[in-house]
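1. Here is a sequence with its predicted model. Questions after.
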Amino acid sequence: MTPRYVDHPGFRLVGRALTIRGDEAGTAVPAFWDRCIGEGIFETFARICGEEPPASYGLVDDADEVTGAWDYIIGVEADETTEVPEGWVARDYPARRYAVFAVEGPIPQAIQDAWAAILRNWLPNSGFVYDQCPSFERYTHEDPAALACEIWIPIRPVR
């Protein structure tokens, strides 16, 4: 598993959020995607962006070390003038360096397997530590027949 490294300038994400406990992630995240897709989230993304967005995100935020809960946000990049639909959230994320991993295989299992490999195998041996900023899955839509996914992990060098 070899990542590429990206210095991301920061961004605003607008989307739907669900609070999840870590032990529920394997079932709760795919179910949340199914529910949001069924409720027309991609049509709302197009309305928010004024066109079909180039990418959508599944972002992990606000982890609570005591309860093990965190927010999972399905969203799109937007600017500060974007009107946020009722019941949705808008969150700003700072510039950060990321290790970016391409995910290959059937979704969602390939994503779950990639996360496990990154956190258990790659990160401990990488010379980096997980930086305190949200990580995310970035889904590109260039080819309608094949959804492409990348996992973005915020990193900083071990000191």
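-> Noted; the coordinates are in hand.
2. Every contact and neighbour count from this point should use C-alpha atoms.
-> Noted.
3. Please work out which residues outside the longest helix along the chain touch it.
-> Secondary structure assigned by DSSP state H gives helix 25-38 as the longest helix of the chain. Applying C-alpha atoms under 8 Å, 6 or more residues apart in numbering, the external contacts of helix 25-38 come out as 16, 18, 20, 72, 74, 108, 112.
4. which of those count as buried?
-> Buried residues within the contacts of helix 25-38, counting neighbours by 16 or more other C-alpha atoms under 10 Å: 16, 20, 72, 74.
5. I'd say the first one and Ile73 touch.
-> Yes: taking contacts as C-alpha atoms under 8 Å, Arg16 lies within contact range of Ile73: 5.5 Å.
6. quick one: contacts of stretch 105-125?
-> By C-alpha under 8 Å, 6+ apart, stretch 105-125 touches 1, 26, 30, 103-104, 129-130, 151.
7. Buried subset of those residues, written for PyMOL?
-> Per 16+ other C-alpha under 10 Å, the buried members of those correspond to this PyMOL selection:
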select buried, resi 103+129+130+151
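8. how close does the residue sitting furthest away from the middle of the chain sit to Val129?
-> Using C-alpha atoms, centre = their mean, the residue of the chain lying farthest from its centre is Arg159. It sits 26.7 Å away. Remark: distance between Arg159 and Val129 (C-alpha to C-alpha, to the nearest Å) = 9 Å.
9. what about versus this one:
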Amino acid sequence: MNTLDSMNAAIEYIEEHLDKKINYQHAAQIACFSEHHFKRMFSFLAGIPLSEYVRRRRLTLAALELQENNMKVIDIALKYGYQSPDSFSRAFQELHHTLPSTVKQTGVSLKAYPPISFQISIKGDVEMKYRFVEKDAFHIVGHKEVMYPEDGDFNPTLWNTLTDADYAKLGTLEREDPNLSGILNITVNTCHGPEQSEEALEYYIAVVTNQTAPDHLAALEIPKQQWAVFDAEGEMPHALTSTWSRIYTDWFPTSGYELAEAPEIVKSIHDMKTEIWIPVQKSKFAFIF
């Protein structure tokens, strides 16, 4: 089994539970990812958020049942996770451009979204620059934000609230590191503090240091880890987001590696180059191409 196979197995689980409560954490475990990484991977591969895929699939099945059966609209609504006929009707009309009560009429046009399946696609010979780095444990100190992203959306408030003075103060704490110098953007896909929950993650703007964190800052110990380091070159943020997308859609499915349980790090080199540090480990599954 490879990355795409495990993603397809997770989609199969979701398909089997479209008329039930979907346990997204369990789906992520099937895919061998954290829930956050699973939703990000899905969004990169499918081009739409996972929640939108589930919404389209449920409303596709609902339309078929309304056409073929004599079930009441309220029963169909409850079956596919809507709390009232009104909320179901609004969602149904938004997708199909018609009301649920009209589907049996002759000539009514409906939309159908079939189940998704991920396959390897040959897109052309476009290089990706990366290297492997084995790094001992290190200590970071910086500003921390607890986030609850939906379907891989990522927009920390720290980006807009930190000042030049805040960054300058961080710089005074930094110790020299040959690989990870300067201000780092670090995402931890679990939450260690009192806000800990399955949906939460931690985001840091931080530096590598040997110093103890001042009262207004947070500290984190990052264990020894192997990293795949990718170069994102070009106009930012487009080069960064497109490289990140290719890591998930092109590199992981064919690399024989999988995500490890460690933070992801973004390091800016200059205005036109950024490094993306991805924690990796050899895949638990034999890769089959």
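-> All right, it came through fine. Here the structure is a predicted model, which is why all the values come from computation and not from measurement.
10. TM-score them against each other, please.
-> Once superposed, chain against chain, the TM-score is 0.79 (TM-score structural alignment, normalised by the length of structure 1); 149 aligned residues with a C-alpha RMSD of 2.6 Å.
11. follow-up on the earlier one: now go through the contacts of stretch 105-125 of structure 1 and say which are in helices.
-> Counting by DSSP H, these contribute 26, 30 to helices.
12. Dump the contacts of stretch 105-125 of structure 1 to CSV, plus distance to Asp92 of structure 1.
-> Formatted as CSV, the contacts of stretch 105-125 of structure 1 follow (distance: C-alpha to C-alpha, whole Å):
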residue, distance to Asp92 of structure 1
Met1, 29
Gly26, 26
Pro30, 24
Val103, 25
Glu104, 29
Val129, 22
Tyr130, 19
Ile151, 19
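13. tell me which of the contacts of stretch 105-125 of structure 1 is nearest to Ala78 of structure 1?
-> Ile151 (19.7 Å; C-alpha to C-alpha).
14. I'd guessed the closest one sits against Ala102; true?
-> Yes: assessed by C-alpha under 8 Å, Ile151 of structure 1 is found in contact with Ala102 at 6.6 Å.
15. Now do the buried residues in the longest helix of structure 1.
-> Buried residues in helix 25-38 of structure 1 (16+ other C-alpha under 10 Å): 25, 28-29, 32-33.
16. One more: stretch 220-230 of structure 2?
-> So stretch 220-230 of structure 2, judged by 16+ other C-alpha under 10 Å, has buried residues 220, 225-230.
17. mind checking the end-to-end distance for stretch 259-267 of structure 2?
-> End to end - C-alpha to C-alpha - stretch 259-267 of structure 2 spans 19 Å.
18. From the rest of the structure, what touches that stretch?
-> Outside stretch 259-267 of structure 2, the residues touching it (C-alpha under 8 Å, 6+ apart) are 33, 180, 182-189, 222-223, 225, 274-281.
19. Which among those count as buried?
-> Using 16+ other C-alpha under 10 Å, the buried ones in these are 33, 180, 182-189, 225, 274-281.
20. list the helices and strands the one helix or strand Leu4 of structure 2 maps to packs on?
-> Using DSSP states H and E, Leu4 of structure 2 maps to helix 3-16. Under the contact criterion of 3 or more C-alpha pairs under 8 Å, 6 or more residues apart in numbering; DSSP states H and E, helix 3-16 of structure 2 touches helix 24-30, helix 252-255.
21. Show me which parts of the helix or strand following the longest one are buried, residue by residue.
-> It stands for helix 24-30 of structure 2. Per DSSP H and E, the first helix or strand lying C-terminal to helix 24-30 of structure 2 is helix 35-46. Buried residues in helix 35-46 of structure 2, defined by neighbour count with 16+ other C-alpha under 10 Å: 35-45.
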